[in-house]
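In: Provided below for reference: sequence and predicted model.
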Amino acid sequence: MSSDVYVDIQIASESSSLPSETDFQQWAMAAVGSHREEAEISLRIVDIEEGTELNQQWRQKTGPTNVLSFPSDLPESLNLPLLGDLVICAPVVEREAREQDKTLQAHWAHMMVHGTLHLLGYDHIEDDEAEAMESLETTILQDLGFPDPYQSEKSGS
């Protein structure tokens, strides 16, 4: 089944190295895959200040994080395609890509796929859930032509 996925993108970042709207759309579509026929995602790209505020407000964590996921909590009876909202902090993604020796494009793709899977109900709190989610992320990213995002962790480096 092919999914019809719409990503509404808000850019609230000074970053000059953001992927294209088409990239975000393609990555979300790949993550939604066969889960749903239709999906709508609101994506906000932010800088450190807003990323820090949101991470503190919603997760009670200090400092920014790479991606925050806010699944829609609409009643199923409404039958709307809204999956939820993603907030990705551009400077964190850029820093992590450098630190993990990944291409920026590969790490952006990973964050979009990772966040979209959270919107679909996947989680990584329990080890078995983390293993399932990471395996699915790896498959999706490899199908998109990107390397295994967890390869450095698996090899112990």
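Out: Right, received. Where do you want to start?

In: CA only for contacts and neighbour counts going forward, please
Out: Will do.

In: list the buried residues for the strand or helix carrying residue 140?
Out: In the assignment (DSSP states H and E), residue 140 maps to helix 127-143. Using 16 or more other C-alpha atoms under 10 Å as the burial criterion, the residues of helix 127-143 that qualify are 133, 134, 136, 137, 138, 139, 140, 141.

In: closest one to residue 37 out of those residues, please.
Out: For these, the minimum distance to residue 37 (C-alpha to C-alpha) is 17.1 Å, reached by residue 140.

In: give the contact list for the closest one.
Out: Counting by C-alpha atoms under 8 Å, 6 or more residues apart in numbering, residue 140 makes contact with 30, 31, 113.

In: the nearest residue to the first one once chain neighbours are set aside and residue 103: what is the separation?
Out: Think residue 30. In space, residue 30 comes closest to residue 140 once its chain neighbours are excluded; the distance is 6.4 Å by C-alpha to C-alpha, 6 or more residues apart in numbering. Distance of residue 140 to residue 103, computed by C-alpha to C-alpha, to the nearest Å: 17 Å.

In: okay, one more to line up with it:
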Amino acid sequence: MSVPHMISIELAPELDTLPVPIDAIDRLLTQVIAEQSEQSVEALNVVFGTHTLIRSLNVQYLDHDYNTDVLAFNLSETPKALEGEVYVDVETARERHDEFDTSVSAEIARYAVHGVLHLLGHTDKTEDGQAEMRRLEDQYVQVFTNAADTPA
């Protein structure tokens, strides 16, 4: 399925740089949507921010007063269209990437993929759901990493 380009990627004002090329994240998320969904893409906004932004959204919308790696908000009014927002905490990726023996950019990519998978209907509320999401994340992070290692 061809995905019309309706992905917007931005940095929150408090984040001056992103340690991963924005175009690489755009290509990755476009691939995830094309391969994992039959939905048309109305609008997907991906925001990269810090603990301050992500935690404030977590408190405001989910009543969770703690840091988290990614938040996804489904704004679709119909199941046939993908419309939503994904907020990725870059500071969490910087703090935790060593724990998972990966790079900061791969960890950021994982969080972005995880958020999009949630918007596409995947859930990690059960062990099976967690395993399936992890499998898909691993698959796409590997694609992302291979693409980053391939000279242009």
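Out: Looks like it came in fine. If you're wondering where the values come from, they're calculated on a predicted model, not measured in any experiment.

In: re the thing from before, which part of structure 2 matches the helix holding residue 140 of structure 1?
Out: With TM-score structural alignment applied, helix 127-143 of structure 1 matches the range 127-143 in structure 2.

In: tell me the contacts of residue 10 of structure 1?
Out: Applying C-alpha under 8 Å, 6+ apart, the residues near residue 10 of structure 1 are 42, 43, 44, 45.

In: what does residue 138 of structure 2 give?
Out: If a contact means C-alpha under 8 Å, 6+ apart, then residue 138 of structure 2 has residue 110 as its contacts.

In: ditto for residue 30 of structure 2
Out: Contacts of residue 30 of structure 2 by C-alpha under 8 Å, 6+ apart are 3, 5, 7.

In: quick check: closest non-adjacent residue to the most centrally placed residue in structure 2.
Out: Taking C-alpha atoms, centre = their mean, the centroid of structure 2 lies closest to residue 112, which sits 1.3 Å from it. Counting by C-alpha to C-alpha, 6+ apart, residue 112 of structure 2 lies nearest to residue 88, which is 6.3 Å off, once chain neighbours are set aside.

In: show me what the host helix or strand of the one you found is packed up against.
Out: Using DSSP H and E, the element containing residue 88 of structure 2 is strand 81-89. Judged by 3 or more C-alpha pairs under 8 Å, 6 or more residues apart in numbering; DSSP states H and E, the packing partners of strand 81-89 of structure 2 are strand 40-49, helix 51-62, strand 70-74, helix 104-119.

In: and these, which is most packed in?
Out: Neighbour counts averaged per stretch over those are highest for helix 104-119, at a mean of 24; criterion: mean count of other C-alpha atoms under 10 Å.

In: average distance between that one and structure 1?
Out: With mean C-alpha distance after the TM-score superposition for structure 1, helix 104-119 of structure 2 departs from structure 1 by a mean of 0.9 Å once superposed.

In: quick one, that helix and strand 70-74 angle?
Out: 30 degrees (axes from the mean of the first three to the mean of the last three C-alpha atoms, to 10 degrees).

In: which other helices and strands contact helix 104-119 of structure 2?
Out: Using 3+ C-alpha pairs under 8 Å, 6+ apart as the test, helix 104-119 of structure 2 ends up in contact with helix 22-36, strand 70-74, strand 81-89, helix 90-96, helix 127-149.
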